[in-house]
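Asker: Sequence isn't available, so here's the structure alone:
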């Protein structure tokens, strides 16, 4: 695997940390800014909607740029957004800063995943995308727990200052190490949009959104669940996030290999596992050890799907890899927003924190239904030959 993939993974680490660390800091941000836990949860929703809405627009805005130049510009926007988060004076300013940061997210992962896939032979594409997304999972293993601990010790703003520094290092790495390919075909926006008429592409995007809703329906409120139901201390929450991050990393590595082997079977198995583990957590959350084991298994199942979901969408939209990859990242974040909203609605309606995992399980079941429709035996298996444009 080329060194440039490691730089893409570092960039993904920075972006993933700023996206996910808010979950660990949710109680701190809520207390400091004088808002409720569901109100602070809207910072997750706002970021996700910023990605979903901004992704296609940023993809179009950078369509005339080579992939390397586009990624450099997008990382610059990321750095500015995190600076604004660090100096935000109130809830509204922080929400605005989160949305600014989110604008780069979808296009970066969309364009970056296509760049990663083109750095390796065709039979290593899913593994290359998985390596890039390893940065996202390492953000959960290292970035989120360390960022949470830093925010608890020195104030939540310090976490965003730290992420800003990581973003600057990633920017330097992109400029220095990512190769500038001169054989890229010019993007034809009319052709790219014309390719969006594939019905199974939209089923695949729906699959991604429901997957993400199932993840974030639970993940957004995992800190309050651990605090109020399991009885875990703030320090214990940090260590639980480390455990979740290890599960996510393991799932991502295994998922890349499984997706290269059999795409549809991998996705079906993942959604079944997510539904089961989410449902179990509704009961195991009351006791520490069973709760920790369940969360580890849940996290492993979740990120096994990520490489498969990304490769699946690109395979159905081969004529528009940059656009559909970006739209898929947007779909991930539509799901993030939906999951955070569903979980918050469960809490707001007085159903109790232990009902949140059941809502997440319902989202996983819906994702499973869409997957079965997409991969039914009628010749719908996607073309997995190399992406070249």
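Answerer: Thanks, I have the structure now. These numbers were taken from a predicted model, which means no experiment stands behind them. Residues are numbered from 1 along each chain as shown.

Asker: C-alpha from now on. contacts and neighbour counts both.
Answerer: OK.

Asker: Show me what secondary structure element comes after the helix or strand hosting residue 136.
Answerer: Using DSSP states H and E, residue 136 sits within helix 125-138. Once helix 125-138 ends, the next helix or strand along the chain (criterion: DSSP H and E) is helix 144-154.

Asker: And the contacts of that next one?
Answerer: Contact with helix 144-154 is made by 17, 20-21, 24-25, 28, 156-159, 235, 238-239, 241-242, as judged by C-alpha atoms under 8 Å, 6 or more residues apart in numbering.

Asker: Stretch 67-77 now?
Answerer: Residues contacting stretch 67-77 (C-alpha under 8 Å, 6+ apart): 11, 62-63, 100-101, 103-105, 107-108, 111-112, 115, 167, 170-171, 174-175, 178-180.

Asker: picking up where we left off before, tell me the buried residues within the contacts of helix 144-154.
Answerer: By neighbour count, with 16 or more other C-alpha atoms under 10 Å, the contacts of helix 144-154 hold 17, 20-21, 24-25, 28, 156-159, 238-239, 241-242 as buried.

Asker: ok so, going back, and the contacts of stretch 67-77, which of them are in helices?
Answerer: 11, 100-101, 103-105, 107-108, 111-112, 115, 167, 170-171, 174-175 (DSSP state H).

Asker: pretty sure residue 104 is in contact with residue 59, am I right?
Answerer: No: if you go by C-alpha atoms under 8 Å, residue 104 and residue 59 don't touch, sitting 9.3 Å apart.

Asker: that older thread, what's the farthest-apart pair in the ones in helices among the contacts of stretch 67-77?
Answerer: Pairwise distances across the ones in helices among the contacts of stretch 67-77 peak at 23.7 Å for 100 and 115 (criterion: C-alpha to C-alpha).

Asker: Against that first model, consider the following:
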């Protein structure tokens, strides 16, 4: 009888552990969902706030650019300055700053004020993803860093399917300010979930600033940033121009655009999950496979995009294959700089925002040259090939320098 009594609490503890793990991961993903909804939702309300501020569309898009600049510049800086903080404390602080940034966005009375508010909000994204990836890896345990990062990214991919369209609809129905109010409320919910469910373990304590900065002296880290920026830009050479693909290339109603966006987002979600599993088993192969497949689907879009079924297949495939590579990029970055996993997560997101700009610019150049609507996919093809070339010339040699315990397949 004594053995049965003593065993019962242990059994209940084992039953609670998976629940606690699930709650922690859900809290992390809720934060990325809120962040992604605000980021992508802004694209859908540009015309609304441009009209309110009597601004041109070209000037209004600087609010989107300012957000990306905040990610690229601000997130790594915040990560380094907050190096000593426990990851839970850092996550709570970042969600607080996210809420403030979105409230300031909703209160903006000029286009300049909105641009400044979006920059502040953007500084959160990369730092949050980096810290969340560290916490997720701690929860999953050793050898599952790819799956951990994919879990964190899941909130962002879901935002492309549901959060962004819903946020845009809120802005169109009640005023663009309400998008940011709704996103602030999501941020508050995420903050409460993080406070309740993320453990404040000594294992999640920060370290010296010098340790984080030392990672930036490694050539392999910068090579991976180049690989990510070039290869993932292929996503945005397509995603940015989905509207013209539907109305001009395929020649169907603009009412189909939300469906096309959802198809692309669904592909991203699927690719993210597959990529997380590949990254933990065959990290380099997962990256190469993702980039190789994206080349195939870019050709499908470029050659068959005038036929709607082929366009949908291509959009799903580009989203899935490019996202398949992102967890591998994160794992490789942390292999090259294991002492700075949070900073590497922030740098990965910074690279993705650079990719956003590269893809949009590459596609715009193709259009300006008069090559036709679907030519943006060829621009993405060239960028992805460039990423593969940088990968082939730099990364295998860098992997050879790792110790056997750090090497990857």
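Answerer: Everything's here; your move. Since the structure is predicted, the reported quantities are computational estimates derived from the model, not experimental observations.

Asker: so the helix holding residue 136 of structure 1 matches what in structure 2?
Answerer: Using TM-score structural alignment, the residues of structure 2 aligned to helix 125-138 of structure 1 are 145-158.

Asker: Quickly find the element holding the spatially most central residue of structure 1.
Answerer: The centroid of structure 1 falls nearest to residue 332 when counting by C-alpha atoms, centre = their mean (6.3 Å). In this assignment (DSSP H and E), residue 332 of structure 1 forms part of helix 321-348.

Asker: repeat for residue 54 of structure 2
Answerer: In this structure, residue 54 of structure 2 sits in neither a helix nor a strand according to DSSP H and E.

Asker: Please report the distance of it from residue 178 of structure 2.
Answerer: Here residue 54 of structure 2 is placed at a distance of 19 Å from residue 178 of structure 2 (C-alpha to C-alpha, to the nearest Å).

Asker: now do residue 48 of structure 2
Answerer: 12 Å.

Asker: now residue 378 of structure 2
Answerer: 38 Å.

Asker: Quick check: the aligned residue for residue 92 of structure 1 in structure 2?
Answerer: So, by TM-score structural alignment, residue 92 of structure 1 is matched to residue 112.

Asker: So what's the residue count around that match?
Answerer: For residue 112 of structure 2, the neighbour count with other C-alpha atoms under 10 Å is 15.

Asker: go on, residue 270 of structure 1?
Answerer: Look at residue 270 of structure 1: counted by other C-alpha under 10 Å, it has 25 neighbours.

Asker: one step back: hmm, which of the contacts of stretch 67-77 of structure 1 are the buried ones?
Answerer: Using 16+ other C-alpha under 10 Å, the buried ones in these are 11, 62-63, 100-101, 103-105, 107-108, 111-112, 115, 167, 170-171, 174, 178.

Asker: Secondary structure element holding the aligned partner of residue 16 of structure 1 in structure 2?
Answerer: Superposed on structure 2 with TM-score structural alignment, residue 16 of structure 1 falls opposite residue 36. Here residue 36 of structure 2 sits within helix 2-43, counting by DSSP H and E.

Asker: Next up, the contacts around the closest residue to residue 104 of structure 2 other than its chain neighbours.
Answerer: Excluding the flanking residues, the one nearest residue 104 of structure 2 by C-alpha to C-alpha, 6 or more residues apart in numbering is residue 117, at 5.7 Å. Contacts of residue 117 of structure 2 were listed using C-alpha under 8 Å, 6+ apart, and they are 101, 102, 104, 105, 108.

Asker: quick check, nearest of the residues you listed to residue 268 of structure 2?
Answerer: When these are compared against residue 268 of structure 2 (criterion: C-alpha to C-alpha), the nearest one is residue 102, at 25.5 Å.

Asker: And the aligned partner of that closest one in structure 1, how close does it get to residue 75 of structure 1?
Answerer: Using TM-score structural alignment, the partner of residue 102 of structure 2 in structure 1 is residue 82. Distance, residue 82 of structure 1 to residue 75 of structure 1, by C-alpha to C-alpha: 11 Å.

Asker: of these two, who's got more company?
Answerer: residue 82 (28 against 25).

Asker: Which of the helices or strands spans the more buried one?
Answerer: Assigned by DSSP H and E, residue 82 of structure 1 belongs to helix 67-86.

Asker: residues contacting the residue lying closest to residue 21 of structure 2 once chain neighbours are set aside?
Answerer: The shortest distance from residue 21 of structure 2 to any non-neighbouring residue, by C-alpha to C-alpha, 6+ apart, is to residue 139 (6.3 Å). Shown in contact with residue 139 of structure 2 (C-alpha under 8 Å, 6+ apart): 21, 24, 25.
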